[in-house]
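# build me a model from this:
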Amino acid sequence: MSGFRDKGFGDRLSTAQNARKAMLERVRAKPGADDPAVAERRAARQAISAAREARLAEREAAKVAEQARVAAEREASQAAEHEQRRAQEANEAVERAERAERQVALEAEQKAARDARYAARKARK
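I've put the predicted structure just below:
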């Protein structure tokens, strides 16, 4: 145990003082705000930030344009479906009217045939 050395209060104080001095030297060694390297890094960060904001704005504009395109396509397809439905309903109405006319004509023809048979039967008696 001859290598063990008990640190005293003075040793701890000097160690703390040395640590404070080292921290102070590190702070003093950092370049100031007016240093050209710091100004260059700040300008680079600002350029990167501006480019990022431009990309975000471009992406947002593209998203809005895509949404507008999709909405226009949806509106056009809905208008086409609506027009097709109206045309189909008109065709069905015409078909129903023709079917009703054919039914009326068929009923009139059947009545005429029935009346003719009735008249023939009366004539035979």
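# for the rest of this, base every contact and every neighbour count on C-alpha atoms.
Fine.
# tell me how far the residue nearest the centre of the chain lies from residue 77.
Residue closest to the average C-alpha location in the chain (C-alpha atoms, centre = their mean): residue 67, at 6.5 Å. Here the criterion is C-alpha to C-alpha, to the nearest Å. By it, residue 67 lies 15 Å from residue 77.
# compare with the first, here's sequence two:
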Amino acid sequence: MAAYKTPTFEDRAASARAAKDQALEKLRNKAAPDPEQVAARAAARAARDAVEAEKRAARQQALADAKAAKEQARAEAKAAAEAAAEAAAALRRPAPPPKMPTAEEMKAARDARYAARKARQRG
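Okay, the predicted model is just below:
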């Protein structure tokens, strides 16, 4: 039995070149794809893409609706909290001081009392 002979660089380069040429020849000899099959695949891909786009749009619409509902609930809760805070503040707020009569009003009241007293004394 013969001993193993290590291939030289030229042997390895020739082997690689032969493999490359064989692969290129195989690629050149490959039959062209059938146009009907290509069209059928493209139509199937387009239909699949349309269905996915419709699903994506429906999902985005559902997310937008959920977000809007959440915002509305948050706004309602905020309005209720503000109303409750306003009511609590109104309870804590002291009553306004009584209106002090002006000097003219006080003189008119005093004159009315004086006139009533005199009317009682005469009558």
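# for residue 60 of the first structure, see how far away the residue nearest to the centre of the first structure is.
10 Å.
# which helix runs longest in the second structure?
helix 35-92 (DSSP state H).
# what about that one, how far off from the first structure?
On superposition with the first structure, the mean distance recorded for helix 35-92 of the second structure (mean C-alpha distance after the TM-score superposition for the first structure) is 1.2 Å.
# what residue in the second structure is paired with the residue nearest to the centre of the first structure?
Applying TM-score structural alignment, one finds that residue 67 of the first structure aligns to residue 67 in the second structure.
# tell me how far its match lies from residue 60 of the second structure.
Distance, residue 67 of the second structure to residue 60 of the second structure, using C-alpha to C-alpha: 10 Å.
# what about residue 17 of the second structure, how many residues nearby?
By the other C-alpha atoms under 10 Å criterion, the neighbourhood of residue 17 of the second structure contains 12 residues.
# correction: the previous question concerned residue 104 of the first structure.
Residues lying near residue 104 of the first structure (other C-alpha under 10 Å) number 12.
# for residue 77 of the first structure, see how far away it is.
According to C-alpha to C-alpha, residue 104 of the first structure stands 40 Å off from residue 77 of the first structure.
# what about residue 105 of the second structure, which SS state?
Look at residue 105 of the second structure: counting by DSSP: H, G, I helix; E, B strand; the rest coil, its state is helix.
# this completes my enquiry, with thanks.
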